[in-house]
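Q: Got a predicted structure here, sequence first:
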Amino acid sequence: MFSDNIRAALFMLVAMAGFVVNDTFVKLTSEDLSPPQIMAVRGVAASLLLFVLAWRMGALRPVGLALRPRLMLRTGADFMATLSYLTGLSQMPIANASAIFQALPLTVTLGAAVFLREPVGWRRWAAIGVGFVGVIIIVRPGTEGFTVYSLAVLAAVVFSAIRDLATRRMDRAIPSLFIALMAAIAVSLLGWTLIPFTGGWRPVSAENALWLSCAAVSIIVGYIFIVQSMRIGDMGFVAPFRYSVLLYALVIGIVVFGDWPPTPVLLGSAIVVGSGLYTLYRERVRGVAAPLKSQVH
């Protein structure tokens, strides 16, 4: 009934909802648990679910494959991105964190131009510059709204860009589910390693255990649907729908946490989204590589 592009757009909307729901449950548990403990517990649940999925879909591979340099770089960048993002998210409104994170497509474009020598014309360089102006408006350095947690989310953007650029250079024969499984295991192990240095283990209530289980399911739903979206749709058409995450985050921030983003956050978000959409438009016009397939945080 629906075209591949329409189906892919719907899948992208579901994926973004999954990611924001994950962020919501994580933020709820962050009132009682440290980011490393959240990473550890959620990672166990996510790893088990991903293992079952990979096994059922024939995507399991020898563990030694995880020691390939590019996969190790990707995995390392992924768990640093997760730690940075959860640290920021635990101490700032969900809409603010999501808004800053939308600088990722622009950062990946910049990284691809600098490190992978991909062609970027002056118009897209200008769009990248304008987009980062939007990020500065959101972060507001030197004002009351600026905190170290804003820098943590910015660090997550940088690490996520490294992860995605490493993914672009990986062997396409390695299944995406296997890559995600290795990342989930690494993130969980890092969390368990850091717990003793961040206040130790804190009791996990039944409520928090339920929320972290829901977070694990939500993030896997996001991952599965974003992969499906990227496989069946034209990325030039589908990619703009990833900005729906801002709308989801805004609504959940107001309804669940009672956080209404200040005007600078809304203005900066509009600038970031506008510049990102223009970058996608220029890539489609020029017929160059589609935007990188960003994965879960």
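A: That came through, no problem.
Q: only C-alpha atoms for contact and neighbour calcs from this point on.
A: Will do.
Q: Name the nearest residue to Thr29, sequence neighbours excluded.
A: Computed as Cα to Cα, 6 or more residues apart in numbering, the closest residue to Thr29 that is not its neighbour in sequence is Asn208, at 5.7 Å.
Q: in what helix or strand does the one you found lie?
A: Here Asn208, judged by DSSP states H and E, is contained in helix 206-232.
Q: Same check on Leu83?
A: helix 69-89.
Q: list the helices and strands that helix packs on?
A: helix 4-29, helix 35-56, helix 148-168, helix 176-194 (3 or more Cα pairs under 8 Å, 6 or more residues apart in numbering; DSSP states H and E).
Q: contact partners of the second one?
A: Where contact means Cα atoms under 8 Å, 6 or more residues apart in numbering, the residues beyond helix 35-56 that reach it are 26, 29-30, 60, 82-83, 86-87, 90, 177-178, 180-181, 184-185, 187-192, 194-195, 198, 201, 212-213, 215-217, 219-220.
Q: quick one: the residue nearest to Thr29 and Val26 touch, right?
A: No. The criterion here is Cα atoms under 8 Å, and Asn208 misses it with Val26 at 9.1 Å.
Q: before we move on, the earlier item: out of the helices and strands packed on helix 69-89, which gets nearest to Thr75?
A: Of all the helices and strands packed on helix 69-89, helix 176-194 sits nearest to Thr75, with 5.2 Å by Cα to Cα.
Q: Second structure follows, compare the two:
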Amino acid sequence: MVSQDVAPPPIADLTYRNYDGPKALRPLRWWTLSRSFIRTAMRKKAFWVLFGLLCMQWMLFALFVFINSQADQITGGAQRQLRAFNLANTFVDVTDIWIWVFAIALFIGAGSIAADNRANAIQVYLSKPLTRADYILGKWAGMVILLYFAQFVPMLVAVLYAALDQGFGEFLSSYPRLALVFPLVPLIPAVMHASMLIGISALNRTPAIAGIAYTGIFIVWNLLATAIANAPIVADDSRSTLLFLNPRGVIYGLIFNLVGTRGTPPGFRSELPLPEWAPLLGLALVLCAGSLALAVLRVRAVEVVKG
């Protein structure tokens, strides 16, 4: 009679004790996180609605160019212009419409880390072959890339239309600086918004609270800087710089210096003076570095409970 007892199979060693392969981490680990961040944002309908509103902003720029090119027909052939048209001034005037870029940044960035804090997902991310620097860089780079191209695509189409309308040769000779630097213009708000939102989002567990906090900082600081700049005791030559010493002012003050003009807003007959670029750049570096440092301090693989 054959025994029915069967010996148990040997337990396989599934650990990494006998692994002798390469131990180096994969390069560009942060890019996996950035790509996921971009894809998640682009799957949301609200993102495309805000992007469409941003495109309308640059359609307005193209409309100004079209009206200027058709000025003779619109004024009945009169040999005069209602207002001297300067393409660089119009470019910065349209760029200064900040609300849609801010809205896109708020939509994609408020929950960048706050949502992970709420779901305790950071522990899962950092249990994988990702370092804390990879996690923060991945979120930051994904936001910068998305914000940059959301601005750059409609801006490029509008500037190309202006160049075609005027003629590429005349456009390059009349506005060489604008032609050279306009691809860098979207980078300034992209980096500033991404850096500050990463820091504020890391401090919160609720995306809505992070969004409200960033909105308050962005708007209230701007109003406070405006009030200080317009105070009677402030010297006239300092007003233009003090007015821009806030997050919104830093972004657009640096853009104005990059393009070389502050534009001619409605109600002004001449160009406004440019703010000093050095204090603006210094404040920008402090805000970006400080916000990213906050994120580094707050992002941890385990939650530390203080009692």
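A: Arrived safely. Keep in mind it's a predicted model, so treat the numbers as computed, not measured.
Q: Quantify their similarity with the TM-score.
A: Scored by TM-score structural alignment, normalised by the length of the first structure, the superposition of the two chains gives a TM-score of 0.32; 155 aligned residues with a Cα RMSD of 6.0 Å.
Q: related to what we said a few turns ago, following the helix holding Asn208 of the first structure, which helix or strand shows up next?
A: helix 235-238.
Q: Return the distance of that next one from the chain's centre.
A: 18 Å (Cα atoms, centre = their mean, to the nearest Å).
Q: quick one: contacts of that helix?
A: Here helix 235-238 of the first structure has contacts from 5, 8-9, 12, 229-230, 280-281, 283-284, 290-291, using Cα under 8 Å, 6+ apart.
Q: Does Leu294 of the second structure lie in a helix or a strand, and which?
A: Using DSSP H and E, Leu294 of the second structure falls in helix 277-298.
Q: Mind listing what's buried along the one helix or strand Gly216 of the second structure maps to?
A: For Gly216 of the second structure, the host element (DSSP H and E) is helix 207-229. Using 16 or more other Cα atoms under 10 Å as the test for burial, helix 207-229 of the second structure gives 207-211, 213-214, 218, 221-222, 225-226, 229.
Q: By neighbour count, which of the contacts of helix 235-238 of the first structure wins?
A: Met12 (30 neighbours; other Cα atoms under 10 Å).
Q: if I read this right, that residue contacts Ser229, doesn't it?
A: Yes. At 5.7 Å, Met12 of the first structure and Ser229 qualify as touching, with contact defined as Cα under 8 Å.
Q: Just the helices from the stretch 101-250 of the second structure, written as ranges.
A: 114-119, 121-127, 132-166, 168-174, 176-181, 187-202, 207-229, 236-242, 247-259 (DSSP state H, counting those that start in this stretch).
Q: circling back: now do the helix holding Asn208 of the first structure and helix 4-29, the angle between them.
A: Helix 206-232 of the first structure and helix 4-29 are oriented at 160 degrees to each other (axes from the mean of the first three to the mean of the last three Cα atoms, to 10 degrees).
Q: Could you check the angle helix 206-232 of the first structure makes with helix 176-194?
A: Using the same axes, to 10 degrees: helix 206-232 of the first structure against helix 176-194 is 150 degrees.
Q: Quick check: which helices or strands does helix 206-232 of the first structure pack against?
A: Counting contacts by 3+ Cα pairs under 8 Å, 6+ apart, helix 206-232 of the first structure packs against helix 4-29, helix 35-56.
Q: So which of those helices is nearest Gly76 of the first structure?
A: Across those, closest to Gly76 of the first structure is helix 35-56 (Cα to Cα), at 14.1 Å.
Q: What residues sit buried inside the closest one?
A: Going by 16+ other Cα under 10 Å, helix 35-56 of the first structure has these buried residues: 35-47, 49-51, 53-54.
Q: what's the neighbour count on Trp192 of the first structure?
A: Using other Cα under 10 Å, Trp192 of the first structure has 20 neighbouring residues.
Q: For it, which non-adjacent residue is spatially closest?
A: That would be Ala40: by Cα to Cα, 6+ apart, it lies 5.3 Å from Trp192 of the first structure.
Q: tell me which element Trp100 of the second structure falls in.
A: Using DSSP H and E, Trp100 of the second structure sits within helix 99-109.
Q: what residues does that helix touch?
A: For helix 99-109 of the second structure, contacts defined as Cα under 8 Å, 6+ apart pick out 41, 47, 50-51, 53-54, 143, 147, 151, 189-190, 193-194, 197-198, 201, 211, 214.
Q: same thing but 6 Å
A: 54, 197 (Cα atoms under 6 Å, 6 or more residues apart in numbering).
Q: what's the answer for stretch 244-264 of the first structure, then?
A: By Cα under 6 Å, 6+ apart, stretch 244-264 of the first structure touches 16, 94-95, 137-138.
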